[in-house]
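Asks: Next come a sequence and a model predicted from it.
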Amino acid sequence: MRDGPPGVGRQVGMRDVASRAGVSIATVSRFINDPETLSPDMRARVEDAVRALGYIRHGAARALSMRRSHAIGAIIPTVDNPTRASKVAALQKHCRENGYNVLLALSEYDLDLELQQCRNLVEAGADGLMLEGGLHHPELYELLESRNIVFVNTIVYDPASPYPNIGFDNRGMARRLAEHLLDLGHTEFGVISGPRGSNDRARERVEGVHRALAKKGLPLPAERVVERPYRVAEGRLGLKTLMELPSPPTAVICGNDVLAFGAILEAQALGYDVPGDVSIAGFDDLDWASQLPPGLTTIALPAPKVGLLAARYLLETLAGKAMPHATEVEVRLIRRGSTGPAPKRG
């Protein structure tokens, strides 16, 4: 099994990588175990060969040859959001009940880092992966498909996607939240979004607000869409930026509840009444949403259900059963005290 070209009856080995990169096996070993000892040019040559050949370290190759490690990988952006944590907890519970362990990795909203974390989980022998969102590095999909590793995207619902997914219609629920505010008479909107560059969920929520307003012939100028990281302090900065505009919005939709909490605190600190002067809404329905005065209007996202469905999809697919390609999980609009009728101006 050690003879023959890569991909024919055997796993790609270090010898193949060395041959393709034009270096010694010892250099490949240093790349794997102590890459900082190599020059940038040498690291790049070996890395190009590793990617081209789809090389996986021998320990993982042995795990893969056994067909099952009984481990499921999960890659999520961060662990500081309770909604995301509840999704992983539900995944782990179902996996544990069925004899599988869960391996967790963080991407930090960085597609290159997510790709590396995916390689790490593959090398650790993960049988399947739960991913978040539908936007990933192209090489990530290539790696998983070349290794026949089962995976599912979560928190997104897209029947037209070529990749399996379980989650929410992010455009649709943002449109629904905007329509709630339109029904209250608001015409001046602002958005405090999470960074959209590598986050398709954030991007689609902004698009959903755009569509709802466009249907009513209303604009959403670029200066009224503020991008901030998902932290309370950043929500405060976002709200301050919007309210300093010559014509500030009377309705602000935030990318999640954490940003919305910050926005409410800043509005109150600036002397604005919520919702008398400005209505504020978010997404998630975190525990604080019903407790922080005046109560946050939000879209409740049943993340534990997504985690459970993702676990079922992965384990049933590994067992050879056919599963739905795309599954939409319903959300709920919860109206609370942070949204009210648009104030009269002028």
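Replies: The structure has been received and is ready for your questions. Everything quoted here is computed from the prediction, not taken from an experiment.
Asks: switch to C-alpha atoms for all contacts and neighbour counts from now on
Replies: Fine.
Asks: just the strands in the chain please.
Replies: 71-76, 101-106, 128-132, 150-154, 165-167, 189-193, 225-227, 251-254, 279-284, 297-300, 326-328, 332-334 (DSSP state E).
Asks: and of the ones you listed, who's closest to residue 113?
Replies: The closest of those to residue 113 is strand 101-106. By CA to CA, the value is 8.3 Å.
Asks: What residues sit buried inside the closest one?
Replies: Using 16 or more other CA atoms under 10 Å as the test for burial, strand 101-106 gives 101, 102, 104, 105, 106.
Asks: Just put the strands of the chain in a markdown table and tack on distance to residue 18.
Replies: A markdown table is the format used below for the strands of the chain (distance: least, CA to CA, whole Å):
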| stretch | distance to residue 18 |
| --- | --- |
| strand 71-76 | 29 |
| strand 101-106 | 29 |
| strand 128-132 | 29 |
| strand 150-154 | 29 |
| strand 165-167 | 38 |
| strand 189-193 | 46 |
| strand 225-227 | 45 |
| strand 251-254 | 51 |
| strand 279-284 | 49 |
| strand 297-300 | 52 |
| strand 326-328 | 41 |
| strand 332-334 | 55 |
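Asks: and of these, who's closest to residue 245?
Replies: Short answer: strand 189-193, nearest of the strands of the chain by CA to CA, at 10.4 Å.
Asks: Below is structure B, check it against A:
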Amino acid sequence: MPLSARARRATGRAVLGDVAKRAGVSTATVSRVYNEPEKVSAEVQERVRQAARELNWIPNAAGRALASKRTHIAGAVIPTLDDQVFASQVAGLQTVFAEAGITLFLGVSNYDPEQALAQVRAMLTRGVEAIAIVGEAHRPELFDALRQYRVPYVVTYAYRPDSPHPCVGFDNRKAFFDLTSHLVELGHCNFGVVMPPASDNDRVQARLLGIRQALERHGLAVRPDNVREGAPSIAFGRESLRSIWQQSSARPTAIVCGNDLLAIGVLLEAHALGIDVPRQLSVTGFDDIAFAKEIRPALTTMRVDTELIGRLAAQRLVDTLNGSGGAERGMTGHEVKAALTLRESAARAPSPVRHGKA
């Protein structure tokens, strides 16, 4: 009995020889269709793929990797799945990788550098060909491992011209410099800041730097009792405004939030406390999530196309794997611009209350 028939009878599944027989080609041609399709005509490719579909046959990943010396697997490590911006980035990665015949492995670090390192090491041992990681604030061992395995990578959701890493994202410092400068131009001098934790988060650190630099340019600064750092959530946004309003010795007229969820929490708590936004208090967010324009007052924020970041990052990695990546041409990254989106939650600073003489 032929080996292919024995294998099929033992497993109940079709094997490569069955596909070749149905398509009327050799087993070598079937292998080339999946490993080196550029060497096979479109007509033969379609015939082989149709035969595979009819027989419900899927190429063996391990055998494919041995034949082509490629695994056709890429990895991505993101901080959380609870944030729309990272989910849309993964969608962009998936779209491009799928078109290139690459399977995406996803890891979540929960904002923990040790978990990020463990995820990357696990992916490397499983043969990923390329990796996308969010941000630069990772353990040195992570980048050492990528270099040791000679696996191309990109840093996403962050960009700075002097980064030692290939970056596909936006300039967090500049985005918050521009946002804060807009509020200063509206006459605001007393600011509050509500941010996710800055520890081990280069994006938040850059955002805080942008705020500070914009204020310093005008001789201003944020009072320490008007700064809050905590979970990037609506609940923490509410808690932060309540705390600032109750404890601050000089209440702010504008609050800059690190993301839209925090800003929405601030808006909800302002309503609960009877604070008029934007007449008494201006509030800004970041990301421009879907709900930002639905809440009232609609949220002034910065928009970043995170799905585009994912697609650009994946395309860079695919090009590198195919020998046409920008790294060979000295390209260190790609900047996606953040755009200020003006809505109702930010307005001119309220005029100081003037008290007449008795």
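Replies: Sure, I can see it. Note that this is a predicted model, so its numbers are computed, not measured.
Asks: Got a TM-score for the two of them?
Replies: Taking TM-score structural alignment, normalised by the length of the first structure as the basis, the two superposed chains have a TM-score of 0.80; 287 aligned residues with a CA RMSD of 1.7 Å.
Asks: hang on, the earlier thing: now distance to residue 283 of the first structure too, for the buried residues of strand 101-106 of the first structure, in CSV please.
Replies: Formatted as CSV, these follow (distance: CA to CA, whole Å):
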residue, distance to residue 283 of the first structure
101, 30
102, 27
104, 24
105, 24
106, 22
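Asks: so which of those residues comes closest to residue 92 of the first structure?
Replies: Distances from residue 92 of the first structure to these, taken by CA to CA, are shortest for residue 102, at 5.9 Å.
Asks: Tell me which residue of the second structure matches up with the closest one.
Replies: Residue 102 of the first structure maps onto residue 104 in the second structure when the alignment is built from TM-score structural alignment.
Asks: from what I can see its match touches residue 77, true?
Replies: No. The pair residue 104 of the second structure and residue 77 does not pass the contact test of CA atoms under 8 Å, sitting 10.5 Å apart.
Asks: Map residue 84 of the second structure onto the first structure.
Replies: Checking TM-score structural alignment: residue 84 of the second structure goes with residue 82.
Asks: My guess is its match contacts residue 285. True?
Replies: No. Applying CA under 8 Å, one finds residue 82 of the first structure not in contact with residue 285, separated by 10.0 Å.
Asks: can you pull the contacts of residue 197 of the second structure?
Replies: If a contact means CA atoms under 8 Å, 6 or more residues apart in numbering, then residue 197 of the second structure has 204, 229, 230, 231 as its contacts.
Asks: If I align to the first structure, which of those residues are still contacts?
Replies: With both residues aligned by TM-score structural alignment, their matches' CA atoms under 8 Å, the contacts of the contacts of residue 197 of the second structure that the first structure also has are 204, 229, 230, 231.
Asks: give the contact list for residue 119 of the second structure.
Replies: Contacts of residue 119 of the second structure by CA under 8 Å, 6+ apart are 77, 107, 108, 109.
Asks: I'd like to know how far the first one sits from residue 123 of the second structure.
Replies: Counting by CA to CA, to the nearest Å, the gap between residue 77 of the second structure and residue 123 of the second structure amounts to 10 Å.
Asks: which of the two has more neighbours?
Replies: Set side by side, residue 77 of the second structure and residue 123 show more neighbours around residue 77, with 26 against 22, by other CA atoms under 10 Å.
Asks: thinking that one is in contact with residue 135, fair?
Replies: No. Using CA under 8 Å, residue 77 of the second structure is not in contact with residue 135, being 9.9 Å away.
Asks: And for the aligned residue in the second structure for residue 177 of the first structure, the neighbour number?
Replies: By TM-score structural alignment, residue 177 of the first structure lines up with residue 179 in the second structure. Close neighbours of residue 179 of the second structure, defined as other CA under 10 Å, add up to 23.
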